[in-house]
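# Have a look at this fold, sequence not included:
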């Protein structure tokens, strides 16, 4: 559902006014939370909006008098819808042209202040979550990001609490082995980004080599709609010249902004967003560069997306 469409636009006109208003108020109250749950599970804002639309349609048919905890109920419905969507999305990714990257979101500074939420929203972390099976991802997100108890999660994923505990343990171990080696603060990322930005603008190849890890990985997502590398590019000696080449865009402007709660670079051509570049940092060096160029994934870069736990 678009942020510009009110939930009442899809409400049943035959429903009682007070009941419709109560349902709308509850949904609007939790909307940003529900979007965040869906986005964390899917890595796609467009699909997260579709999940919210489906959740709203189901919510309008619920007898509110039977719902003890509206927040928990809405999270449960959203999770179930996202799980179904995640399985469909995985099939779409198999036919995707080149590497698939999460859809970048322009985020407000207050999102970065929630360190735990910011860490899990980062492009690097979302790529780690991509390696989990659908149910593992749902359990990890609901437990580690939103701190739901095992009973609530069990209802959302249709498993027993004991099974959910086992899945959570397995997912935590899987993520721990693949996530960035230490918590990187936005300030550290900002420092690395500034050095990277300056090196690009000056075309200083040696400076780029100094801030890139020897085994840095560059992923470009054009989705077949914009030019991008079809395979990962590995190694500082290959990635540095590629990054330095950005300075050759004559009519381009390279700006630092807040993407998925972390500093990132946005390349604009003639005022239009052309590329969003996020990074992963380990031990003070850039180990991952993620360039999103697919125009279908850049629409959320013109306005801030409200996220919350």
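Thanks, I have it. What you see is a predicted model, and the numbers here were worked out from it, not measured in a lab.
# rest of the way, CA atoms for contacts and neighbours
OK.
# Identify all contacting residues around stretch 250-261.
104-109, 111-112, 118-119, 121-123, 193, 197, 263-271, 278 (CA atoms under 8 Å, 6 or more residues apart in numbering).
# Which among the residues you listed count as buried?
104-108, 111-112, 118-119, 121-123, 193, 197, 263-268, 278 (16 or more other CA atoms under 10 Å).
# Show me where the stretch 201-309 of the chain has its helices.
205-211, 236-244 (DSSP state H, counting those that start in this stretch).
# ok, residue 192 - contacts?
211, 284, 285, 286.
# And for residue 157?
Counted by CA under 8 Å, 6+ apart, residue 157 has contacts 76, 79, 80, 135, 138, 139.
# try it against this one:
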């Protein structure tokens, strides 16, 4: 295969390979590292012996992601405070898929779904991602993982059961998310506790991720009153020159706070029955640096 053809084939499949790796790992940087390693293996492969490049590349990427996830899970045991996935920009622009395709795409990359998938073993997660997000058949997945089809079906069943048990029932509507987020921001900035409480579900949860590198709660905060008072407290200490910007992350509308032009925090909410069910705050600078040009 000609060098240009080798590169073109890989670039054609790069978005899908990144999609597999990100859903497996929950980190953009790790996903990019895995895809780069897949490229190195692809560029050194005997291409005459590769009948289906897509199958080869997905197989290599999935296996690399499984290995990296095992290492990441060990590191996360010592992570300071709650861990959240690294935000992924999902603004489709003029390349938006149809509504059905977008619904599948969106559900599989939401922060809530990625957090639920953290409970899966690396093999369960690989099967779930390939089956549910990319529509692979059990026989194909068995070939990718070098497992028997019966074993893959068992892994899929266990993964689906775990996900269903923890699966959030939120509304994925970017316009609704933006509206509630704008009202949420206005109430917090206006020291309006009653207004804030009217937006929050009674059992709302606030999950902050700082990795110990910025100020954020080290435990999940629960209940409307506690979450509301916490948000008013941090709003009262916010720097005056903070800039706020809306952008689409993980299939939903999010609010990014910038301090001196540098991303300082990302806020995103999950909505159930028209009220905010979960507030996510990501402040770990390692997870925000790639958003600097957004």
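Looks like it arrived, so ask away. All of these numbers come straight from a predicted model, not from anything done at the bench.
# Quick TM-score on the pair, please.
TM-score for the superposed chains, counting by TM-score structural alignment, normalised by the length of structure 2: 0.92, backed by 287 aligned residues with a CA RMSD of 1.8 Å.
# picking up where we left off before, what would the helices of the stretch 201-309 of structure 1 look like in a markdown table with distance to residue 99 of structure 1 and mean neighbour count?
Output for the helices of the stretch 201-309 of structure 1, formatted as a markdown table (distance: least, CA to CA, whole Å; neighbours: other CA atoms under 10 Å):
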| stretch | distance to residue 99 of structure 1 | mean neighbour count |
| --- | --- | --- |
| helix 205-211 | 23 | 18 |
| helix 236-244 | 16 | 19 |
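# which one of the ones you listed lies closest to residue 34 of structure 1?
Nearest of the helices of the stretch 201-309 of structure 1 to residue 34 of structure 1, taken as CA to CA: helix 236-244 at 36.5 Å.
# ok, back up a step: quick check, nearest of the contacts of residue 157 of structure 1 to residue 42 of structure 1?
The closest of those, once distances to residue 42 of structure 1 are taken by CA to CA, is residue 138, at 9.5 Å.
# Check which helix or strand the closest one maps to.
Under the criterion of DSSP states H and E, residue 138 of structure 1 resides in helix 134-140.
# cool, and residue 57 of structure 2?
Judged by DSSP H and E, residue 57 of structure 2 forms part of helix 53-76.
# so how far is that helix off the chain centroid?
Centroid separation for helix 53-76 of structure 2 versus its chain: 16 Å, with CA atoms, centre = their mean, to the nearest Å.
# Rebuild the helices of the stretch 201-309 of structure 1 as a markdown table, extending it with distance to residue 182 of structure 1.
Listed next are the helices of the stretch 201-309 of structure 1 as a markdown table, based on distance: least, CA to CA, whole Å:
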| stretch | distance to residue 182 of structure 1 |
| --- | --- |
| helix 205-211 | 17 |
| helix 236-244 | 21 |
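# what's downstream of whichever helix or strand residue 19 of structure 2 is part of, the next helix or strand?
Per DSSP H and E, residue 19 of structure 2 falls inside helix 3-25. Remark: after helix 3-25 of structure 2, the chain's next helix or strand is helix 28-43, criterion DSSP H and E.
# Which positions in structure 1 sit opposite that following helix in the alignment?
Helix 28-43 of structure 2 corresponds to residues 45-60 of structure 1 when matched by TM-score structural alignment.
# what comes up buried for that stretch?
45-56, 59-60.
# same deal with stretch 133-152 of structure 2?
Buried residues in stretch 133-152 of structure 2, counting neighbours by 16+ other CA under 10 Å, are found at 133, 138, 140, 141, 142, 144, 145, 149, 152.
# So which of these sit within strands?
Assignment to strands by DSSP state E places none of those there.
# and which of these is nearest residue 207 of structure 2?
Looking across the buried residues of stretch 133-152 of structure 2 and measuring by CA to CA, the closest to residue 207 of structure 2 is residue 133, at 25.4 Å.
# which residue in structure 1 lines up with that closest one?
So, by TM-score structural alignment, residue 133 of structure 2 is matched to residue 145.
# I'm done for today, thanks for sticking with me.
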